[in-house]
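Mind folding the following:
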Amino acid sequence: MKKWYRIAAVVVVMVAVIAMVIISGVRRSGESEYTRNTITMGTAASFTVYGSHGSENIDGMLKLIDSLDKDVLSWRSADSEIYRVNTTYKPDEDITVSSELAGVLKQTLDISRAHDDLLDITIRPLADVWGIEDGRTEIPSQADIDSALRLVDVSKVSVDGDTLRISEPGMMLDLGAVGKGYGCDMAAEYLKGTDAAGACVALGGSIVVYGSKPDGTAWKVGVKDPRAGEGTTMGVISFGDGETAFVSTSGDYEKYFEQDGRRYHHILDPRTGYPAWNGTIAATVVCDNGLTSDALSTLCMLMDKDKAMKTIQEYGAEAVIIDEDKNVYVSEGLKDRFTITAEDYKLAE
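Coordinates of the predicted model:
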């Protein structure tokens, strides 16, 4: 039996997920709280800001993030730099890009290079063959997978200053593995220039909590239950008053189909050409940088649990990793902050 989520259904589900992910305190009378749920960067988004200019702050963040997506990062938008690169580059010729795009590419490539090029921003030809993001529910032929894999090799991409170079024809860059996290970085940076006391911004699977809530209670971020319906959580991470933190989650439950008892999801392994299957069904990463948290949550899905935990430590990050038997592995720095709330999950030793 096959199961799938088409794009419209995915958006509905993600709105419900975000509604549960941010667990906020009760607002006291007279406090200024502004909340907006919308769509940006091709995903469901939620903004909550505490402060007298919260509505304007949300407008400003949305304008910034929309521009980032449409003008810089989106491989779909005909007006973006990435689209221009993908459609006009010539092998081994220098391409001048904006300092913003160069910075995102360099940070992402540095993480990828440090981990055997496993975080592959040239994955788009393979993703197109599978078509899981667009609701396709058929396994591609091995010939089509092999053909696409010939165009997937991040080692052929380099950045030097504001100069980008791609050494093979027919490749396509896709920053989907880091874009939402970087959007959270931009939201946090924007908030620093405002009078907002606190805020929580969720872009799909990436979240930033910033500053303080008016009631002085901790920020609480729910971890999605990867084997339950929309709007469910299996645990909660608490953050101290005044703390700014970035949280990103990747899992095999967002966009997928099932066939012959196996789940085919959208996180593709550039080594095999197939969805990542290593026993991990969801990974949540917490750190002080949104792009890094987003990148690491994807890497955790592509690595076995032990290697993933070692990688997290390299970046001074923390993680909650869930395996297919519902065992929950929590890094040392989160053990006093994370609480399991679903009975069928158990904390692993």
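
all contacts plus neighbour counts: C-alpha atoms, from now on.
Fine.

any idea which helix or strand carries the spatially most central residue of the chain?
The geometric centre of the chain, computed from its C-alpha atoms, lies nearest to Asp294 (Cα atoms, centre = their mean), at 4.3 Å. When secondary structure is defined using DSSP states H and E, the element that contains Asp294 is helix 290-302.

now swap in Ser238 and tell me
Take DSSP H and E as the rule and Ser238 turns out to sit in strand 233-239.

mind listing the helices for the stretch 101-250 of the chain?
Counting by DSSP state H, counting those that start in this stretch, the stretch 101-250 of the chain has these helices, from start to end: 124-130, 142-149, 179-192.

can you put those in CSV and add mean neighbour count and distance to Asp225?
What follows is the helices of the stretch 101-250 of the chain, written out as CSV (neighbours: other Cα atoms under 10 Å; distance: least, Cα to Cα, whole Å):
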stretch, mean neighbour count, distance to Asp225
helix 124-130, 21, 25
helix 142-149, 15, 31
helix 179-192, 22, 20
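
this one as well, want them side by side:
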Amino acid sequence: MMKKWLYFVMLLVVASSCKKQEEHRFSGYIFGTYYTVTYSGKENATLQGEVNAALCAINDEFSVFDSASVVSRLNRGEEISPLPEDLIRVLELSLNTSRQTEGAFDITAGPLIRFWGFSPGEAEQNHDTLRVLDSLRQMVGYQKISIENGHLVKSDPRIQLDFNAIAKGYAVDKVAELLEQRGIQNYVVDIGGEVRTHGEKSSGQAWRVGIQIPTETRDGLVESDYIFEMGGKSIATSGNYRNYKEINGQRVSHIINPSTGYAEASPLLSVSVIAGDCASADAYATAFMVLGIEKSMKVLEHHPELAAHFIYYENGQYQFQQTGNFPAKIQK
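The predicted structure is shown next:
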């Protein structure tokens, strides 16, 4: 059997060994992944409990894996009035990102995701039939939903919402808001590699974040390729390195093109996006995986507030491209 090589990017908060004031850290588990909160200053004994409660509340609203969540109820056609404030905020951000990326980001792509088997529910077996995809595409389209007076309006009742490509980033932002409400101004929030920073480390230096490229080798070697300073920003990464299936011998990415319905083959392996908030970074990273580098760079020309780093495979080698405003690599 041919050996499989799996290349992926994950984010690492680089720790400091020099501390001039107290630095505190706690971790937990949410959304099927681990989270870590690091902050400087006076320790808050109740903070972890508050963070856990906030994250569970987000999960109760957005999870498509929980049949009792708000999103699952909406997908079953239940009327929820008024919609929760967090859901409205994420809906509005999602629809705006969809418009900015010509639908490359689309929270109504749930039927297509289930078709390919990356979300709960039965995955259709006829993966090679255009007829099934043509039918499902009629149930997809961000233009078919809107918010009116705090209500979700669907032009097609079959529309299904799936916030997996933005909810984790939004959860990072909610934790950051909570920290600042508690008077904490120097922190890093990391949920499954999606990161938001503010202020500085206990040493007075800027927070450092690393984009890693682990390479599957015989000795399991993992090397961090790109470490940079990031203050007051968020970063999220999207790629086809973890969640994929093989159908008829073909590797199928979990990044699905909402327009075609296909998980299209692409040399683009990973996109990391820096933005002011993590929900936006999360959404645009997903959209850029769909668009590819050339179209993504055109979108980025109109969004100087964003920075992006691309990893792709070409001519037998792994290549890198980034926007001019992406932070410079710190030389070791």
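
Contact partners for the equivalent of the residue nearest to the centre of the first structure over in the second structure?
Structural correspondence for Asp294 of the first structure with respect to the second structure (TM-score structural alignment): Asp282. When contacts are counted by Cα atoms under 8 Å, 6 or more residues apart in numbering, Asp282 of the second structure touches 165-166, 168-169, 194, 235-238, 273.

picking that back up, the strand holding Ser238 of the first structure packs against which elements?
Under the contact criterion of 3 or more Cα pairs under 8 Å, 6 or more residues apart in numbering; DSSP states H and E, strand 233-239 of the first structure touches strand 219-224, strand 338-340.

Most tightly packed of those?
Mean neighbour count, computed with mean count of other Cα atoms under 10 Å, is highest for strand 219-224 among these, reaching a mean of 25.

In the second structure, what stretch matches that strand?
Residues 207-212 of the second structure are where strand 219-224 of the first structure aligns, taking TM-score structural alignment as the criterion.

how about Val154 of the first structure, what's its match in the second structure?
Correspondence of Val154 of the first structure to the second structure, assessed by TM-score structural alignment: Tyr142.

Give me the three-state assignment for the counterpart of Leu268 of the first structure in the second structure.
Mapped onto the second structure by TM-score structural alignment, Leu268 of the first structure lines up with Ile256. Secondary structure assignment for Ile256 of the second structure (DSSP: H, G, I helix; E, B strand; the rest coil): coil.

Skipping its backbone neighbours, what lies nearest Ile256 of the second structure in space?
Of all residues not flanking Ile256 of the second structure in the chain, Ala263 sits nearest, at 4.3 Å (Cα to Cα, 6 or more residues apart in numbering).

Check the burial of the nearest residue to Ser266 of the second structure once chain neighbours are set aside by counting its neighbours.
What sits nearest to Ser266 of the second structure in space, not counting adjacent residues and going by Cα to Cα, 6+ apart, is Gly292, at 7.7 Å. The local packing of Gly292 of the second structure (other Cα atoms under 10 Å) involves 18 other residues.

tell me the contacts of the closest residue to Lys213 of the first structure other than its chain neighbours?
Using Cα to Cα, 6+ apart and skipping the chain neighbours, the partner closest in space to Lys213 of the first structure is Gly198 (5.6 Å). Gly198 of the first structure makes contact with 49-51, 209-214, 242 under the criterion Cα under 8 Å, 6+ apart.

Tell me which residue of the second structure lines up with Gly198 of the first structure.
The pairwise alignment with the second structure assigns Gly198 of the first structure to Asn186, based on TM-score structural alignment.

counterpart of Ser250 of the first structure in the second structure?
Across the alignment, which pairs residues by TM-score structural alignment, Ser250 of the first structure is matched by Ser238 of the second structure.

which residues touch that match?
Neighbour list for Ser238 of the second structure: 270-272, 282, 285-286, 289 [criterion: Cα under 8 Å, 6+ apart].

Help me confirm that Ala54 of the second structure comes into contact with Lys174.
Yes: with contacts defined as Cα atoms under 8 Å, Ala54 of the second structure counts as touching Lys174 at a distance of 7.5 Å.

Asp325 of the first structure belongs to a helix?
No: counting by three-state DSSP, Asp325 of the first structure is not found in a helix; it is coil.

Return the distance of it relative to Leu347 of the first structure.
11 Å (Cα to Cα, to the nearest Å).

again with Glu56 of the first structure
In this structure, Glu56 of the first structure and Leu347 of the first structure are 42 Å apart, going by Cα to Cα.

what's the answer for Val159 of the first structure, then?
Plainly put, Val159 of the first structure is 42 Å away from Leu347 of the first structure if you go by Cα to Cα.

Settle it for me: which of those two has more neighbours?
The residue with the greater number of neighbours, taking Val159 of the first structure and Leu347 and applying other Cα under 10 Å, is Val159; the counts read 18 against 13.

isn't the more buried one right up against Ser167?
No: in terms of Cα under 8 Å, Val159 of the first structure does not count as a neighbour of Ser167; the distance is 11.6 Å.

Neighbours of Met10 of the second structure, how many?
Counted with other Cα under 10 Å, the neighbours of Met10 of the second structure add up to 19.

and it, what does it touch?
Listed by Cα under 8 Å, 6+ apart, the contact set of Met10 of the second structure reads 193, 211-213, 237.

now for those residues, which pair is the farthest apart?
Pairwise distances across the contacts of Met10 of the second structure peak at 12.9 Å for Gly193 and Ile213 (criterion: Cα to Cα).

more crowded one of those two?
Neighbours around Gly193 of the second structure and Ile213, counted as other Cα under 10 Å, are more numerous at Gly193. The numbers are 22 against 19.
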